[in-house]
Every structure is written in C-alpha cells, then in structure tokens.
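Here you go, sequence then predicted model.
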Amino acid sequence: MDGMKNPMERIREIYEQLSNTQRKIADFVLKTGDGVCFLSLTQLSQEAGVTSVTVVNFCKKLGYSSFSDFKKGFQYYIQGVISPRHVVKSDLADYQARPEEDFLQQVMAHEMNLMSDTFTCLGKESLIQAAELLCKARRVYLVGKGLSLPVIDLFLSRLDFLCLDAKKVSFDNLNLLPNRLANAGPEDVFVVFSFPNYSPIIGEVAHSVKEQLSSRIICITDKPTAPPACYADILLLCQTSGLVYYNSMTTPTSLVTILTSLMAVKVQGQASPAQEKIPQLAYLRKET
C-alpha cells in the first residue's frame, strides 16, 4: 500500500464494511491519531479491547500486509503532513518590511527560545542515561543525512578526543550499507539523527538495528513521529523550527556539546588502555 495514503481516510471509507469488533479498533485509531505510531501490537489490541489477530486482520482489511506495515504507513503519512518541502519558509514579506536591526533581534531571540524550550522539556535523566550508554558502548555509530552531517562531524570529533570508538555511517553507496552495519551488535550504540524532511532510509536503518542487530538506539530528532523515534531506547527531542529556515541546527549542535561534555566528565580519571597510550604517542603532535 502507498505509504503516503491517508490511513484515517481509508478507515472512514471502509468503516461500514467492518465488523463490530473491527470497528472497535477503527474507533480507537480515529480517536488516538498519531499516538498509534507508538503502540505495539499487544498494546493496541489491549487498548481497543480485541485480540492481536483481530488487529492484524484489521490492518489487512485496510490494505496493509501486516501490523508493522500499517504502523510504517501511518508514520509516513504523519511525516508527510508535517514535513516541510522547502528550505526557506515562503511568508517572509512581514520580515522584509521591518528594519534589519529589528529582524536581527527577532532571529536571535527565536534561536534562544528554541534552546530554552528544548532544555526545559528535555529531562536531565535522559541526558545522563544517554551519556552513560555512550561511555559504555563498544562502538558508537552515528547515523544521519543532510543538515545532520555537520552535527555528526562535531559529535565524531568529540568522541575521538575521548578515545571512544566511533564511526559515521555513510549512505554514499546503499549496496555497501549492510556491510557497514554487519559488525554491530548488542554492545554497540547507534545515535540516529532525523529532521525534516525526514529520510525514510534512516527509519529503516533504525528498525534493522533494533530488530536484527539488537543494538541500543539514541534518537535525536524534533518530533516523536520521526521515522526512527519509535525504535529509540532514549529519545532526545530538539526544537528546530527556525524563523526563516525550516530547520535550525542550533539546538542539536548544543545538545551534542552538552552530551559530550557530560561524557568527558564521566571518563575523566577512568583511564582506558587507549588513553594510557596517549603519552607514548604524544610526539606525533609535533610538526616535523
């Protein structure tokens, strides 16, 4: 089924064809909306008061091959509704009519508000858990595309400084993507970045990492309906809606700085074999 098909409209279209039991599911989905994206098969069946088999049959009635396919279609639809399709917002006439100094002040205030809103809502416990998870990881995989790449490069440089094994996952050749992930396992942590316009492949990677590799996932994104969010062990939400541009990377960059600062404090004094070798290799810092 087309992932961008409106599942809510599809439910309404066939509502009269549903059995009384299936209508319980339909009523629950229509009432809950995008909250369905976060429910497992068992949770949805319990909330609707039906069996798991009935939920699966309901999904097939809508044209989906499975419950997972239904959730994916629902997520893609929600993302299609909320995701911007342009880099710059179209309604700039009001800003153009103002003095540049006033506009500059407004942009600066907006960026500060993005950070304030993010860190007010972001639980300190989640940051502490994320830092602990990263410090204990055998290897950290950094996943993202587009505007996330400069933030990932910053993250990678900080992890290099801390002597932590880290790797940026490249999407330059999708034929090699399975090879680049194949060595990951339960001892590894993936940090997945996802911002509008959301890339479906990022969600697919998160799904595979969780289901096939059993690795842990930290997701840094702007909305809980982003493709990889439902697979995250730790979800870190950032406000990224800029005043002019749809995406502002100010907050994700700050979040990475805060997270790696916390990690630096944690590893301080806990000399790893790699850190103990640094003095022996210090001569390499000198130019020849």
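Sure, I can see it.

use CA for all of it now, contacts and neighbours both
Will do.

any chance you could map the helices in the protein?
7-14, 20-32, 41-48, 52-62, 67-82, 93-96, 100-121, 124-136, 148-161, 177-181, 200-208, 250-267, 273-281 (DSSP state H).

Please tabulate those in CSV, including the columns distance to T240.
Listed next are the helices of the chain as CSV, based on distance: least, Cα to Cα, whole Å:
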stretch, distance to T240
helix 7-14, 27
helix 20-32, 25
helix 41-48, 31
helix 52-62, 34
helix 67-82, 13
helix 93-96, 19
helix 100-121, 7
helix 124-136, 18
helix 148-161, 12
helix 177-181, 28
helix 200-208, 18
helix 250-267, 7
helix 273-281, 36
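
Nearest to L142, out of those?
The closest of the helices of the chain to L142 is helix 148-161. By Cα to Cα, the value is 6.6 Å.

Contacts for the closest one, please.
The contact list for helix 148-161 (Cα atoms under 8 Å, 6 or more residues apart in numbering) reads 142-144, 165-168, 193-195, 249, 252-253, 256-257, 260.

which of these has the most neighbours?
F193 (28 neighbours; other Cα atoms under 10 Å).

adding another structure so you can compare the two:
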Amino acid sequence: MSENNGVLARIKDKYAELSPSARTIANYLQQFPLTIISDSTSEIAAKTNTSKATVSRLFRQLGYASHQDAKQDVVLQRDAGIPVKQVLDQHDYVAAELGNLQRTLEAIPAEQINQVAELLANAPRITLIGYRNSYPVALHCRQQLKQIRPNVRLLPQPGQSLSEDIMDLSADEIILVFGFRRRPRIFARMMEALPPERTLLFTDPTGQVYQDRVKHLLLCQLGNQFAFDSYAAPMSLVSVICNQAYTLLGDEGDRRVSTITSLYAQMGELDPE
C-alpha cells in the first residue's frame, strides 16, 4: 500500500486487480475524486454506467468498510489542505469564492474588526509573521500597513531563523501571525513563545487550537471544494481591517500616503497611469 493512504493512492495500488467495471469507476474517481463526497453510491453508478453494487464493491476492494468511510477519508484530506484534483466549471469557482468570503466576513463581529484596526493604528510597532502559504497574505498586509503607518516589519527574513527576532520583541509591539493549514512544525512552538496578550492570529478553522494563545483569533474560510485552498477571503479580510485602520489614523495616515505618493513620482518607481 502506498504511504499516502488516500483514495487515489489506493486506486493506483489496486488498479491491476480491478474488474473492467470497477476500472471504469476508478477512472471516473481519479478524474473527479470530490464526487466521492458530493455524490451517493447510486449517483456514481449512474455517471459511470455501472451498478450500485459494483461501486460498493470497489470501495471494499480499496480497503474501506463503505462509501461513507471513503468519503470521510477525502474530507479529512481536504480539511488538512491536501490537494484533491477536481474538474469544475467557472460558475462553481465563483460560487465557492463568494461563499468563502461571505462566511468569513459575516462570522467576524464589526466590534472585533474595529478593535483589531485600533491596535494596528495605535501600536508603536507591528511585527507580521507568516510561513509557507501564509507568507503572501502577511506580505499583502505589510504592504497595506506600510502605506499608512511606520514601524511595520515582516518575519521571518529569507534564510534567517526566528528566535533572535522574537527575543527582541518590545513590550509595546503587536504581533500579527498568519497561520493557515499545513503549517510548519515550528508553528506550535512559536505560538508558545509569543506573548498572548499582544498576538493576533489570522487562520482557518484548524487554527482554533491556538485560541487561548492569542488576543484576537480571526477565522478565514479557505474552502475545500477544489484541489487548492483559496486565499481570497484572508486577503479581503486584511483589506477590510487595514482600510479601517487607515480611517482611524485620520490626518496622520493621509500625510504618510501623500508623502509616499510623492516619493513614487520622484523616484519613478511606478508606471504612469
């Protein structure tokens, strides 16, 4: 048996032993594995012109007690962030993205958005931390905050460890951590080392295990309908919070934006509109 014990790996390992009808089903599941979650045994049989009994027998040949066990296996893989290939049309993607965004923003109270924005507007220093797939979201947040306020840094620096930077955190520093699923092993130890009263965590539902280690937990929906996670909701949440922080900064934020805009023109860093 393959080290990856998912449905697709089991199909590959057992394919030579399958009957022609079972191979027809296996071929379909390899192309559309998420139908194991969305479709019943009867629906899979109808789509492959086979029988319900043949579909059930295939799952048993793959080592599952039932279709439900196979479904749970696929759900666990996607909830862990493991890519599972699926072919869907553009409408499906749009609907899924809108759903992720709506569930994310509707679940976070406006009061919490304001509290986080106030921290980002008023903190003397801000440190952002993001590893792997969380790094681009942290970089996006840094880019927005740097336009409206000073003393914002992003960790870890390329090729550098984190311990010396954590050691130098000041007592008035706010730490924004971005930790989406498939986090590196160091993440849990890092959360233990950070001061909970000054740490904010942007994460997906799997990150709720760290809720006692942070001042604010901001949950983002990444979806599990497609092979790869979507970061549209976290990116939007960052924009919502940074926009609110900019509003709270008032004239101070406006002066900084104006100065940076003049420097862009002076240095010719941006293409003319």
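On my side now, so go ahead. This is a predicted model, so every value here is computed, not measured.

Compare the helices of the first structure and report which one is nearest to V189 of the first structure.
Here helix 124-136 is closest among those (Cα to Cα), at 6.6 Å.

picking up where we left off before, tell me which of the helices of the first structure approaches I220 of the first structure most closely.
The closest of the helices of the first structure to I220 of the first structure is helix 250-267. By Cα to Cα, the value is 7.6 Å.

how about the closest one, aligned to which bit of the second structure?
Per TM-score structural alignment, the counterpart of helix 250-267 of the first structure in the second structure is residues 232-249.

Counting neighbours, which bits of the matching stretch end up buried?
Buried residues in stretch 232-249 of the second structure, counted by 16 or more other Cα atoms under 10 Å: 232-239, 241-249.

ok, now stretch 77-87 of the second structure?
For stretch 77-87 of the second structure, by 16+ other Cα under 10 Å, it's R78, D79, G81, I82, V84, K85, Q86.

Likewise for stretch 111-121 of the first structure?
E111, L114, M115, T118, F119.

right, and the pair among those residues with maximum separation?
E111 and F119 (12.7 Å).

hey, what's in contact with both of those two?
With Cα under 8 Å, 6+ apart, E111 of the first structure and F119 have no common neighbours.

Give the full set of residues in contact with the closest residue to M263 of the first structure other than its chain neighbours.
Nearest non-adjacent residue to M263 of the first structure, counting by Cα to Cα, 6 or more residues apart in numbering: A131, 5.5 Å away. The contact partners of A131 of the first structure, by Cα under 8 Å, 6+ apart, come to L259, T260, L262, M263.

wait, isn't the first one in contact with S126?
No - under the criterion of Cα atoms under 8 Å, L259 of the first structure makes no contact with S126, lying 10.3 Å away.

Just tell me the aligned range of stretch 13-21 of the second structure in the first structure.
So stretch 13-21 of the second structure sits over no part of the first structure, by TM-score structural alignment.

End to end on that stretch, go ahead and measure it.
End-to-end distance of stretch 13-21 of the second structure: 17 Å, with Cα to Cα, to the nearest Å as the criterion.

residue in the first structure matching H140 of the second structure?
By TM-score structural alignment, H140 of the second structure lines up with L154.

Look up how far A226 of the first structure lies from its match.
As judged by Cα to Cα, L154 of the first structure and A226 of the first structure stand 22 Å apart.
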